[in-house]
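Participant: got a predicted structure plus its sequence, pasted below:
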Amino acid sequence: MSAAACQQALDAVFRADPAVQAVLGNPVRLVEAPVKLAAYPFAFWRRWETKPVDASVVQSDEHIATLEVVCRQPGAEIARQAVAALATCAAAAKPNPLGARIVLILPLYSDVMRSADGRSWLGIVRLKIIADRI
């Protein structure tokens, strides 16, 4: 499964989730890249790694995806809520786009920290996704 197809499937799951909407707005502010004029808080895909993990019968791809959340509200609470909503939503998701079957979505890591400029809070969610090619 391509990284683009996997990302689109997860984007659709996040955009439809009420807990994610409660923190990142409705429509969900999940943007392609950080922009200065975006409404806060918002999330974007920071990094996406893909490698084949073929077994003897099934051909699969392992994706390691990193979502970043940017918040300008004072305190880290909104960033923590956004990170928790994204991780919980991903762990419960069962998207199966055409041509692939996602067999695992596992939140590997999450963190919230102040940005280098001190004006915003950043949240990180790293996901491991295994998708069989069918």
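Facilitator: The structure has been received and is ready for your questions. Source: prediction; values computed, not measured.
Participant: every contact and neighbour count from this point should use C-alpha atoms.
Facilitator: OK.
Participant: which element is the residue lying farthest from the centre of the chain on?
Facilitator: Distance from the C-alpha centroid of the chain peaks at Ser56, with 29.7 Å (Cα atoms, centre = their mean). Ser56 belongs to no helix or strand when assigned by DSSP states H and E.
Participant: then this one, side by side with the first:
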Amino acid sequence: MSADGMIWSSEAALQGAFLEALRSDNDVQSLLGNPARIFDDETDAPAFPYVVLEGHEWEDRGTSLAAGQSHTLTLAIRSRDGGRAAIKNIIGALRAGCEQMTLSLTGQRVVLIQPLYGDAMRTPDMREFRGLLRISVITEEAA
């Protein structure tokens, strides 16, 4: 149990470490501020541009030798300036951050971090641009 009384699961530990690694990436900070505006619903009215963890799916993917999980994290990017190019630049920085990321997790070993899908579009209200980036993370129980 953590100091604040919450039980931390391996999924929550991975998610926290993943977001913190992206927030501390210099290229991400150059586009999203320092500290980088990457949220898991911590704020109701963030400054633009910003990123929100929109989803975190996971499945057990163990083998006969080790327990493991497959995670898919979905990041949503929002911007009001710079059009699709701004969104693509942010997606590029996030993708590069993921590809260079090293995560240290208690009891888990990260086997793979791989961006899977990215997209940039205008929102229906025509006031913002929205991007999506999906990332796959494979973990296994540390030996």
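Facilitator: Perfect, I can see it now. For clarity, every value in this text was computed on a predicted model and none was experimentally measured.
Participant: counterpart of the residue farthest from the centre of structure 1 over in structure 2?
Facilitator: In structure 2, Ser56 of structure 1 lines up with Ser64, judged by TM-score structural alignment.
Participant: give me the buried positions along the longest helix along structure 2.
Facilitator: Counting by DSSP state H, the longest helix found in structure 2 is helix 83-100. The neighbour-count check on helix 83-100 of structure 2 (16 or more other Cα atoms under 10 Å) flags 83-84, 86-88, 90-98 as buried.
Participant: average offset between it and structure 1?
Facilitator: Relative to the matching residues in structure 1, helix 83-100 of structure 2 has an average distance of 1.0 Å after the fit, by mean Cα distance after the TM-score superposition for structure 1.
Participant: in structure 1, what stretch matches that helix?
Facilitator: Using TM-score structural alignment, helix 83-100 of structure 2 corresponds to residues 75-92 of structure 1.
Participant: show residues contacting the matching stretch.
Facilitator: Residues from elsewhere that reach stretch 75-92 of structure 1, judged by Cα atoms under 8 Å, 6 or more residues apart in numbering: 10, 13-14, 17, 19-20, 23-24, 41, 69-71, 105-107, 110-114, 121-125, 127.
Participant: the aligned residue in structure 1 for Gln29 of structure 2: helix or strand, and which one exactly?
Facilitator: Counting by TM-score structural alignment, Gln29 of structure 2 lines up with Gln21 in structure 1. Using DSSP H and E, Gln21 of structure 1 maps to helix 18-24.
Participant: packing partners of that helix?
Facilitator: Helix 18-24 of structure 1 sits against helix 3-16, helix 77-92, with contacts defined as 3 or more Cα pairs under 8 Å, 6 or more residues apart in numbering; DSSP states H and E.
Participant: out of those helices, which gets nearest to Ser60 of structure 1?
Facilitator: helix 3-16 (12.2 Å; Cα to Cα).
Participant: which parts of that closest one are buried?
Facilitator: Ala3, Cys6, Ala9, Leu10, Asp11, Val13, Phe14, Arg15.
Participant: again, but for stretch 33-44 of structure 2
Facilitator: For stretch 33-44 of structure 2, a neighbour-count test (16+ other Cα under 10 Å) marks Gly33, Ala36, Arg37, Ile38, Phe39 as buried.
Participant: put together JSON lines for those residues, with secondary structure and distance to Glu141 of structure 2 on each row.
Facilitator: As requested, those are exported to JSON lines (DSSP: H, G, I helix; E, B strand; the rest coil; distance: Cα to Cα, whole Å):
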{"residue": "Gly33", "secondary structure": "coil", "distance to Glu141 of structure 2": "35"}
{"residue": "Ala36", "secondary structure": "coil", "distance to Glu141 of structure 2": "30"}
{"residue": "Arg37", "secondary structure": "coil", "distance to Glu141 of structure 2": "31"}
{"residue": "Ile38", "secondary structure": "strand", "distance to Glu141 of structure 2": "28"}
{"residue": "Phe39", "secondary structure": "strand", "distance to Glu141 of structure 2": "27"}
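Participant: fine by me, we can end here.
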